[in-house]
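Peer 1: heads up, no residue letters with this:
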């Protein structure tokens, strides 16, 4: 389903590049200007993709950014099973689970159409490698992207990734959305040695995570606040 969607809407010249290492190798061969905003933005997107795969259990992720990405930079799936299993191990006061929680729609629940925590959750990612904090206007634009593509609100999480936290107005706008949206703050990438060598880049750390109200309700019972805190630097 994801790849059929990509073939119709999200074609990119770097779509066949699987990871950040391959992208940098391609850039070295083509002598790409590493000081350009296009290079820096694309590198940031590939790094975010790697971060999501290695730390947040994302899978089947495809970078589809470019001139015709329709507001989507990365798309794939989110395997929530490991987070759910870990939440069962956390000793704490029993939480009241929201009626909107995904746990009410999994196999074994009373849901007529059960949702698989490992295969049915879609991740839609937009990266904004900017030097300033994002505000309400950028969040409204993101909401428009979700409406345009008509994603299933119950099964889709939108990640807005940026080097700096949202402004107060941006957070307020994020909480007005009926779509589950999450802001990840991933610090800027820096390199003074070899721009074509991924290992020589520094930064790019996950420093904070903010869930809007819809995402908080959808993930109620997963103890994501506790688990993701351990991933931040």
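Peer 2: Yep, that arrived. Fair warning: this is a prediction, and the values are worked out from it, not measured in the lab.
Peer 1: From here on, just use CA atoms for contacts and neighbour counts.
Peer 2: Fine.
Peer 1: what kind of secondary structure is the residue nearest in space to the middle of the chain in?
Peer 2: Centroid-nearest residue in the chain: residue 159, 3.8 Å away (criterion: C-alpha atoms, centre = their mean). Using DSSP: H, G, I helix; E, B strand; the rest coil, the three-state assignment for residue 159 comes out as strand.
Peer 1: check contacts around it.
Peer 2: Residues near residue 159 by C-alpha atoms under 8 Å, 6 or more residues apart in numbering: 123, 124, 125, 126, 181, 182, 183, 184.
Peer 1: Could I get the residues you listed in a markdown table, plus columns for secondary structure?
Peer 2: Listed next are the contacts of residue 159 as a markdown table, based on three-state DSSP:
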| residue | secondary structure |
| --- | --- |
| 123 | strand |
| 124 | strand |
| 125 | strand |
| 126 | strand |
| 181 | strand |
| 182 | strand |
| 183 | strand |
| 184 | strand |
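Peer 1: for this structure, what spans make up the strands?
Peer 2: For the chain, applying DSSP state E gives strands covering 58-63, 74-78, 122-127, 156-162, 181-186, 189-190, 202-203, 206-211.
Peer 1: re the thing from before, just the buried members of the contacts of residue 159?
Peer 2: The neighbour count (16 or more other C-alpha atoms under 10 Å) marks 123, 124, 125, 126, 181, 182, 183, 184 as buried among the contacts of residue 159.
Peer 1: residues contacting residue 59?
Peer 2: Counting by C-alpha under 8 Å, 6+ apart, residue 59 makes contact with 53, 76, 77, 78, 79.
Peer 1: next up, a second structure to put side by side with the first:
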């Protein structure tokens, strides 16, 4: 074999070996690459599975929480609706709640708020509802007023057992009370829908209220065509209205003359020398059994006209600080007459109606120099389901109740130093009605 041939053979062999080694390397890389990609895919699939498991777990927990919240909300709504239904079935107020049994709504709210934090939402919902804001007291008010109210139960019970309602009423010989009037109306077949029947029933129901809660004597019912604007008159003893404050500073502060419109010095009744005489006043009552009408400016003018007996006269304090009528010349020539009786600082005029004031009516009511007291007293209501034969029986009526009391500036000035507000509050507690006393 020649040398060139041997070289060519060796080169070809070398090329074959290089090609073979390259193929081996290529095949090795090819076989290695898929295995690495498969492991990467396996790792990715395993990581995706763990995230989905976590997501499913969180979703299940959130669903459980939402179901529990939804259930709690339904429970709260059911409880709230139940309380609202119960409250709508009877009348309740801020003060009578303090005297209810342990199962009262406010006690329920207090216990629930303590036992379960979720009920605090219910409490705030109830207390913030405009319909019920007047019906509930907060725990702070309950705690602050509990001792004050509990100090007065004996006084309230004594007033409830009083025999004032047995006082004889001077008036119509045919009737002088609700029972006797209903008997009279039944015998005379008076229509219960007539204004005469409704007016007399309203007057007599308020008369019963006065006899029960006010310290009155010589009560005269003179309602009718010739009543001269006065339905009820009586002597009113104010000695059971305790003076406000017991300290020397409080007494000294109360000994201040009041200025009311044209009267510069109005002397409160408690500052009179003879309290026994000054605290026994005349009370004149005018009742208006209205359906929709309210005390307006015309009504106030009628009151002033009825009591003044003159258009050019006005009130001014005399040397004894009694309210009297004087003419424009400053010379006292007439006394105010109320149904034939003279008016001075020891006479109060009470206007009673189931409605309120108009805006101008209230302004004129305050401007009046007569000591005026407005009482909002509800009308009597025939109970549902009562037949024709039962309309003349008192048991079938829901008798009118005290709703609010308002004194004009002159009446407030004369009563300064007397605990008039608590007096009305006690009356409200006795009858269980809504209490609302307004002062300027």
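Peer 2: Looks like it came in fine. What you are looking at is a predicted structure, and each value in this text was computed from that prediction instead of being measured.
Peer 1: okay if I get the contacts of residue 59 of structure 1 as a markdown table plus neighbour count and distance to residue 96 of structure 1?
Peer 2: Shown next, in a markdown table, are the contacts of residue 59 of structure 1 (neighbours: other C-alpha atoms under 10 Å; distance: C-alpha to C-alpha, whole Å):
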| residue | neighbour count | distance to residue 96 of structure 1 |
| --- | --- | --- |
| 53 | 18 | 30 |
| 76 | 19 | 30 |
| 77 | 24 | 27 |
| 78 | 25 | 23 |
| 79 | 20 | 23 |
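Peer 1: Matching residue 215 of structure 1 against structure 2, which residue comes up?
Peer 2: Using TM-score structural alignment, the partner of residue 215 of structure 1 in structure 2 is residue 411.
Peer 1: I'd like to know how many residues surround the closest residue to its match other than its chain neighbours.
Peer 2: Once flanking residues are discounted, residue 411 of structure 2 sits nearest to residue 371: 4.1 Å by C-alpha to C-alpha, 6 or more residues apart in numbering. Residue 371 of structure 2 has 24 neighbours, counted by other C-alpha atoms under 10 Å.
Peer 1: Likewise for residue 60 of structure 1?
Peer 2: Using other C-alpha under 10 Å, residue 60 of structure 1 is surrounded by 12 other residues.
Peer 1: Find the residue closest to it in space, skipping its chain neighbours.
Peer 2: Leaving aside its sequence neighbours, residue 60 of structure 1 sits nearest to residue 76 (C-alpha to C-alpha, 6+ apart; 5.2 Å).
Peer 1: so how far is residue 281 of structure 2 from the equivalent of the one you found over in structure 2?
Peer 2: The alignment partner of residue 76 of structure 1 in structure 2, by TM-score structural alignment, is residue 234. Residue 234 of structure 2 sits 9 Å away from residue 281 of structure 2, going by C-alpha to C-alpha, to the nearest Å.
Peer 1: Same question for residue 300 of structure 2.
Peer 2: Shown here: residue 300 of structure 2 relative to residue 281 of structure 2, a distance of 22 Å by C-alpha to C-alpha.
Peer 1: do the same with residue 288 of structure 2
Peer 2: Applying C-alpha to C-alpha, the value for residue 288 of structure 2 to residue 281 of structure 2 is 23 Å.
Peer 1: mean shift of the longest helix seen in structure 1 relative to structure 2?
Peer 2: The longest helix of structure 1 (DSSP state H) is helix 37-55. Compared with structure 2 after fitting, helix 37-55 of structure 1 has a mean deviation of 0.7 Å; criterion: mean C-alpha distance after the TM-score superposition for structure 1.
Peer 1: okay, that helix sits on what stretch of structure 2?
Peer 2: Mapped onto structure 2 using TM-score structural alignment, helix 37-55 of structure 1 spans residues 195-213.
Peer 1: repeat for stretch 174-191 of structure 1
Peer 2: Taken onto structure 2 by TM-score structural alignment, stretch 174-191 of structure 1 occupies residues 365-382 there.
Peer 1: Figure out how far the matching stretch is from the centre of its chain.
Peer 2: Distance of stretch 365-382 of structure 2 from the chain centroid (C-alpha atoms, centre = their mean, to the nearest Å) equals 19 Å.
Peer 1: Give me the buried positions along that stretch.
Peer 2: Within stretch 365-382 of structure 2, the residues that count as buried by 16+ other C-alpha under 10 Å are 365-380, 382.
Peer 1: what about that stretch, start to end distance?
Peer 2: End-to-end distance of stretch 365-382 of structure 2 (C-alpha to C-alpha): 32 Å.
Peer 1: what range in structure 1 matches the helix or strand residue 124 of structure 2 falls within?
Peer 2: Residue 124 of structure 2 belongs to helix 119-128 when elements are defined using DSSP states H and E. Mapped onto structure 1 using TM-score structural alignment, helix 119-128 of structure 2 covers no residues at all.
Peer 1: swap in stretch 57-70 of structure 2?
Peer 2: Stretch 57-70 of structure 2 falls opposite no residue of structure 1 when the two are matched by TM-score structural alignment.
Peer 1: gap between residue 203 of structure 1 and residue 29 of structure 1?
Peer 2: According to C-alpha to C-alpha, residue 203 of structure 1 stands 25 Å off from residue 29 of structure 1.
Peer 1: if we can go back for a sec, any idea of the angle the longest helix of structure 1 forms with strand 181-186?
Peer 2: Taking axes from the mean of the first three to the mean of the last three C-alpha atoms, to 10 degrees, one finds helix 37-55 of structure 1 and strand 181-186 inclined to each other by 110 degrees.
Peer 1: Figure out how far helix 37-55 of structure 1 is from the centre of its chain.
Peer 2: Relative to its chain's centre, helix 37-55 of structure 1 lies at 11 Å (C-alpha atoms, centre = their mean).
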